[in-house]
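# how does the following fold in three dimensions:
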Amino acid sequence: MPETYQFVKRLPNDIGGLQADAVQQTDHVLLPWEKRCHALADVLDFHKIINTEEKRRGVEALGADLVGKLSYYERWIVAFANILFEKRILSPTDLALKMDEVAARPRD
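Prediction:
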């Protein structure tokens, strides 16, 4: 590795070239919430609220520990929330109130 590598920090999802087990490819049917998350990403991008580059930066900003603990779409959701907080489009209080409202809905 070049000497200058010490000056560059790997981002959490930058795993290229590292030792790892073989990739196990499996078919994965998306759960309904994962489909909604993907649709949300498309809507945010279409309306120029959060673009792909911002989403990538948002996921990288989570840090290696959190990236390692969250699933693929969980990373997206946390990144979206943080970016919307930064842009003052959404507040943590508003999000918490909405989450409480959804949790209180009757389930069939």
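# all contacts plus neighbour counts: C-alpha atoms, from now on.
Noted.
# could you measure from the residue nearest to the spatial centre of the chain over to Leu44?
Central residue of the chain (C-alpha atoms, centre = their mean): Trp76, 2.0 Å from the mean position. To Leu44, Trp76 is 12 Å away according to C-alpha to C-alpha, to the nearest Å.
# ok, the residue nearest to the centre of the chain touching Val59?
Yes. When contacts are counted by C-alpha atoms under 8 Å, Trp76 is listed as touching Val59 (6.5 Å).
# quick one: residues contacting the residue nearest to the centre of the chain.
Trp76 sits next to 37, 55, 58-59 when contact means C-alpha atoms under 8 Å, 6 or more residues apart in numbering.
# CSV for those residues, including distance to Ile49 and secondary structure?
CSV is the format used below for the contacts of Trp76 (distance: C-alpha to C-alpha, whole Å; DSSP: H, G, I helix; E, B strand; the rest coil):
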residue, distance to Ile49, secondary structure
Cys37, 15, helix
Lys55, 10, helix
Gly58, 13, helix
Val59, 16, helix
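# sequence B follows; please return its structure for comparison with A:
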Amino acid sequence: MTADFVSRLPNDLGGAEAGPVARVDHELAPWEKRCHALADVLDFKKIINTEEKRKGVEALGADLIAKLPYYERWIVAFANILFAKGLLTPTELAGKMAEVEARTAAE
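Coordinates of the predicted model:
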């Protein structure tokens, strides 16, 4: 068990007991598509690359990774990376989220 803790990252589940995997194709929600597009833009603009994204998700830790759906992990990782790079502040993010929420509520 200790060897697994040391040798496995939180999202490395290969070979571990996890029960059956639901293999269901589903249409991505609009916000998931936007999240994926954001990842592409961040990579294209050389702001966050794929390796940084992977490390950002792993840095969330096993508990949070287990609780968050796939694209929510990405969003939290992106925010943390942008905070660490000084490109975004929590206050700026909260303000933008409130703006989007108000716009959505008005529609």
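# trace the residue nearest to the centre of structure 1 over to structure 2, please.
In structure 2, Trp76 of structure 1 lines up with Trp74, judged by TM-score structural alignment.
# and if you look at Asp27 of structure 1?
That one, Asp27 of structure 1, aligns with Asp25 by TM-score structural alignment.
# is its match in a helix, a strand, or coil?
coil (DSSP: H, G, I helix; E, B strand; the rest coil).
# coming back round to it: please determine how far the match of Trp76 of structure 1 is located from Asp4 of structure 2.
From Trp74 of structure 2 to Asp4 of structure 2 the distance is 24 Å (C-alpha to C-alpha).
# next one: Leu13 of structure 2
Per C-alpha to C-alpha, Leu13 of structure 2 is found 10 Å from Asp4 of structure 2.
# what's the answer for Leu60 of structure 2, then?
Distance of Leu60 of structure 2 to Asp4 of structure 2, given as C-alpha to C-alpha: 18 Å.
# neighbour count: these two, which is higher?
Taking neighbours as other C-alpha atoms under 10 Å, Leu60 of structure 2 and Asp4 compare with Leu60 leading, 18 against 10.
# translate the more buried one into the numbering of structure 1.
By TM-score structural alignment, Leu60 of structure 2 lines up with Leu62.
# so who does its match touch?
Counting by C-alpha under 8 Å, 6+ apart, Leu62 of structure 1 has contacts 75, 79.
# run the chain-centre distance for the helix or strand hosting the match of Trp76 of structure 1.
Assigning secondary structure by DSSP states H and E places Trp74 of structure 2 in helix 70-84. Per C-alpha atoms, centre = their mean, to the nearest Å, the displacement of helix 70-84 of structure 2 from the mean C-alpha position of its chain is 5 Å.
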